[in-house]
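[1] What follows is a predicted structure for the sequence shown.
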Amino acid sequence: MYTEIVIGLLLCFYLTTSKCKVDESIQRISKYEDLDLERQLKLLNKPAIKTIKTEFGHIVDCIDINKQLAFDNPLLKNHKLQLKPSFQDTKLNENDKITRHLKIGLGKNSCPKGSVPVRRTTKEDLIRAKLLPKHSGVLSRTMPPGYEITYDHKKEKKQETPFDRSL
């Protein structure tokens, strides 16, 4: 009886201290990694015309429509942005008008004309992205057709399952 209690206490102690070490290793990053994250943030977060805090607690920057992240792609360097469609859609009804407005938690705030809302990237976002499985892209390229890959991060387990594309 006494040994079971001691083993239980030791197990609890081990589990609590090992979890703390994992959390500390995520929070502790080297100066080099911190500088690298800052450099990435400067590239990702464009200068804002207006900044809005959403009802979800995110920070959204309104950036110039011509400086949006999509235009950082080399294939779109000389792309001309078309603000209005070149055709008139005569079948637009009330339901379409309602669903056209994206609900991203801006509330009554909106971006000025000529700008687009972009969620500000944080260091935590970049760190979280680094923690994703590193082999996910390699695995998807080597899978036979008709299969998909799922990854359960809680169980740290990869599962290959067939799926039906006829849906």
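    Now that the structure is in, tell me what you want to look at.
[2] When you work out contacts or count neighbours from here on, use the C-alpha atoms and nothing else.
    Fine.
[3] now the helices: where do they sit in the chain?
    Along the chain, the segments classed as helices by DSSP state H run 2-27, 31-44, 94-100, 123-130, 136-142.
[4] mind checking which of the ones you listed is nearest Q159?
    Taking C-alpha to C-alpha as the criterion, helix 136-142 is the member of the helices of the chain that comes nearest to Q159, at 11.0 Å.
[5] ok, and what's touching the closest one?
    Residues outside helix 136-142 that contact it (C-alpha atoms under 8 Å, 6 or more residues apart in numbering) are E148, I149.
[6] Including mean neighbour count and distance to I149, could the helices of the chain go into a markdown table?
    Listed next are these as a markdown table, based on neighbours: other C-alpha atoms under 10 Å; distance: least, C-alpha to C-alpha, whole Å:
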| stretch | mean neighbour count | distance to I149 |
| --- | --- | --- |
| helix 2-27 | 11 | 26 |
| helix 31-44 | 13 | 29 |
| helix 94-100 | 9 | 32 |
| helix 123-130 | 12 | 18 |
| helix 136-142 | 10 | 7 |
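[7] Nearest to C62 among these would be which one?
    For the helices of the chain, proximity to C62 was assessed by C-alpha to C-alpha; helix 31-44 is nearest, at 13.5 Å.
[8] A further structure is provided below for comparison with the first:
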Amino acid sequence: MENKTKVIIVTDGDHTAQEAVKRAATNLNLYPLMITGGNPTNLSGEQVVRYIQDAPFDPVVIMTDDKGKTGMGKGEKIIDTLLDCNDITILGVVAVASNTNVRGVEVDLSVNIEGKIVNGPVDKDGFEEKYKHKRLEGDTVEILKYHPELLVIGCGDLGKMYGMDEVDYGAMITTKCFKEILERSGTIIV
């Protein structure tokens, strides 16, 4: 029987994102691995794997952040390491939009500023991109284009989006992203 640790990846790690991740994870009885927060994330992929394996329960939510670095930054190296780990199952990725000049990644769906599911990408503020715009531009998302098997859910800047994702209001959009990943991966939370 397969006994892999289930993981959700979030491609953001600044203070506001950390608070939203913590609240949303608590809302859904997920384990937020707060040590992975930071801008950038200051851990190696191997360290993150060990922390995941030591988590008291799963699914575990981790954060990866490149602090806007182009190319293969620390956050993307962590994702790469997790993809190679046989003891971990990645349920999905919350790809966070930012004002970064990158090619971006196609998403399976996004959660917009109103908490609604949309078929295309959203911008940093959570607004749906124009019809012909197909990619979500964000920090730490470039590696995802090499892994089309991953479930990728786009959203705006965690904990923000004109107050719609504030922790005081339950981090509604971050929570919705996690719920979509859990439902689409067939994961049941008790």
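    All right, it came through fine. Keep in mind that this is a model prediction, so the values were computed, not measured.
[9] What's the TM-score once they're superposed?
    The TM-score (TM-score structural alignment, normalised by the length of the first structure) is 0.23; 69 aligned residues with a C-alpha RMSD of 5.6 Å.
[10] could the helices of the first structure be laid out in TSV, adding distance to T161 of the first structure?
    Converted to TSV, the helices of the first structure look like this (distance: least, C-alpha to C-alpha, whole Å):
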stretch	distance to T161 of the first structure
helix 2-27	31
helix 31-44	35
helix 94-100	34
helix 123-130	25
helix 136-142	12
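[11] closest one to V60 of the first structure among those?
    helix 31-44 (12.9 Å).
[12] ok so, going back, and of the helices of the first structure, who's closest to E160 of the first structure?
    Shortest distance between E160 of the first structure and those, using C-alpha to C-alpha, is found for helix 136-142: 10.0 Å.
[13] how close does V111 of the second structure sit to T5 of the second structure?
    25 Å (C-alpha to C-alpha, to the nearest Å).
[14] So those two - more neighbours on which side?
    Of the pair V111 of the second structure and T5, V111 is the one with more neighbours under other C-alpha atoms under 10 Å, namely 26 against 20.
[15] following the longest strand anywhere in the second structure, which helix or strand shows up next?
    Of all the segments of type strand in the second structure, defined by DSSP state E, the longest one is strand 88-96. Later in the chain than strand 88-96 of the second structure, the nearest helix or strand by DSSP states H and E is strand 109-111.
[16] picking up where we left off before, of all the helices of the first structure, which lies closest to P162 of the first structure?
    Ranking the helices of the first structure by distance to P162 of the first structure, with C-alpha to C-alpha as the measure, places helix 136-142 first at 13.1 Å.
[17] thinking again about what came up before, can you mark which positions in the longest strand of the second structure are buried?
    By 16 or more other C-alpha atoms under 10 Å, the buried positions in strand 88-96 of the second structure come out as I88, T89, I90, L91, G92, V93, V94, A95, V96.
[18] Adding distance to I181 of the second structure, write the residues you listed out as TSV.
    What follows is the buried residues of strand 88-96 of the second structure, written out as TSV (distance: C-alpha to C-alpha, whole Å):
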residue	distance to I181 of the second structure
I88	16
T89	13
I90	10
L91	6
G92	6
V93	8
V94	8
A95	12
V96	14
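[19] now, among those, which is nearest to A17 of the second structure?
    For these, the nearest to A17 of the second structure is V96 (9.7 Å; C-alpha to C-alpha).
[20] thought the closest one was touching V152?
    No. When contacts are counted by C-alpha atoms under 8 Å, V96 of the second structure is not listed as touching V152 (10.0 Å).
[21] Now list whatever residues contact both of the two.
    In terms of C-alpha under 8 Å, 6+ apart, V96 of the second structure and V152 are not both contacted by any residue.
[22] Leaving out sequence neighbours, find the closest residue to D152 of the first structure.
    Excluding its sequence neighbours, the residue lying closest to D152 of the first structure (C-alpha to C-alpha, 6 or more residues apart in numbering) is K158, at 6.6 Å.
[23] who's in contact with the one you found?
    When contacts are taken as C-alpha under 8 Å, 6+ apart, K158 of the first structure is in contact with I149, T150, Y151, D152.
[24] Tell me which of these fall in strands.
    Checking those against DSSP E, those in strands are I149, T150, Y151, D152.
[25] would JSON lines of the residues you listed with neighbour count be doable?
    Converted to JSON lines, these look like this (neighbours: other C-alpha atoms under 10 Å):
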{"residue": "I149", "neighbour count": "13"}
{"residue": "T150", "neighbour count": "11"}
{"residue": "Y151", "neighbour count": "13"}
{"residue": "D152", "neighbour count": "9"}
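[26] Need those in CSV (columns: distance to E24 of the first structure).
    Formatted as CSV, the entries for those read as follows, by distance: C-alpha to C-alpha, whole Å:
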residue, distance to E24 of the first structure
I149, 31
T150, 28
Y151, 24
D152, 23
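[27] what's the farthest-apart pair in those?
    I149 and D152 (10.1 Å).
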